[in-house]
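A.B. asks: Structure here, sequence nowhere to be found:
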């Protein structure tokens, strides 16, 4: 009986963790860097999280700014954001990517 309760408890904790992660991606009209947590970028042959190849910041209430550490990563980052189907349209000037919410 204790085994069943322990398995149920673990399953419920996993479900709560997944819900928390999903809720951080909800678009509320306000820019939140956590919206891009699931974005993985092709970095010279290996897939890496966006926050490991760039800095994501909030410029104002409705604008996220992604500044890659390497200028050559602008294109792959744009492709990765588009591939996530977040409903965001990345616009870049060659050094910085802007995402209007």
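C.D. replies: Nice, I can see it. Everything numeric in this text was worked out from a predicted model, so none of it was measured.
A.B. asks: only C-alpha atoms for contact and neighbour calcs from this point on.
C.D. replies: OK.
A.B. asks: could you show me where the helices are in this structure, in order?
C.D. replies: For the chain, the helices defined by DSSP state H cover 2-24, 74-83.
A.B. asks: Which one, of those, ends up nearest to residue 44?
C.D. replies: Of all the helices of the chain, helix 74-83 sits nearest to residue 44, with 9.6 Å by C-alpha to C-alpha.
A.B. asks: Not counting that closest one itself, show me its contacts.
C.D. replies: Helix 74-83 has contacts (C-alpha atoms under 8 Å, 6 or more residues apart in numbering) with 36, 39-43, 50, 68, 88-90, 92, 94-97.
A.B. asks: Buried among those? Need that as a selection in PyMOL.
C.D. replies: Buried subset of the contacts of helix 74-83, written as a PyMOL selection, criterion 16 or more other C-alpha atoms under 10 Å:
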select buried, resi 36+39+40+41+42+43+50+68+90+92+96+97
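A.B. asks: also this one, for the comparison:
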């Protein structure tokens, strides 16, 4: 029973870290990465679909994404969708290849992005702490129902706290790496 609570808390904390990693990846640095276009939808025969479903998205170099539509008549629609996506990108079609250069980040924009990254990390830490709270409540409920002893409840809470410290430490490392990435010129 105690092990079940710990395993459940561990898996939920791991999931919180994965969500944090996904959210941090969406924050654009000066480098190009194909995941940047994941949230861009293109109008394809009347329905919006992600760019990756209508084109091959690759990296041309460290600062340029290449988008090659599967159908040549989709080039203009993809180019327009990227331009209108509020990502600050300006794609340029060259034949059937769309080149998406990554603009340099200004110092002011970097500071804004660091604020965004810090708030994402704090949301991740709060999610991990919420998992800890829920697990501790489960231990208290089991203790109240006399299904476990006080010593078992205390040991379980200590294990949950160790897990919490471990995952918050990992979240802090991810934040530090992203901040360093943003500040790199």
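C.D. replies: Received it, and whenever you're ready, just let me know what you need. Fair warning: this is a prediction, and the values are worked out from it, not measured in the lab.
A.B. asks: Looking at the helices of the first structure, which is nearest to residue 55 of the first structure?
C.D. replies: Nearest to residue 55 of the first structure, of all the helices of the first structure, is helix 74-83, at 11.6 Å by C-alpha to C-alpha.
A.B. asks: residues in contact with residue 65 of the first structure?
C.D. replies: Residues in contact with residue 65 of the first structure (C-alpha under 8 Å, 6+ apart) are 56, 57, 58, 59, 96, 97, 98, 99.
A.B. asks: Please tell me how far the nearest residue to the fourth one once chain neighbours are set aside sits from residue 46 of the first structure.
C.D. replies: Counting by C-alpha to C-alpha, 6 or more residues apart in numbering, the nearest residue to residue 59 of the first structure once its immediate chain neighbours are dropped is residue 65, at 6.3 Å. Counting by C-alpha to C-alpha, to the nearest Å, the gap from residue 65 of the first structure to residue 46 of the first structure is 23 Å.
A.B. asks: cool, and residue 98 of the first structure?
C.D. replies: As for residue 98 of the first structure, its distance to residue 46 of the first structure is 24 Å (criterion: C-alpha to C-alpha).
A.B. asks: Comparing those two, which residue is more hemmed in?
C.D. replies: residue 98 (21 against 8; other C-alpha atoms under 10 Å).
A.B. asks: Correct me if wrong: that one contacts residue 63.
C.D. replies: Yes. Taking contacts as C-alpha atoms under 8 Å, residue 98 of the first structure lies within contact range of residue 63: 6.8 Å.
A.B. asks: Dead centre of the second structure: give me the residue that sits there.
C.D. replies: The second structure has residue 22 as the residue nearest its centroid, 1.6 Å off, counting by C-alpha atoms, centre = their mean.
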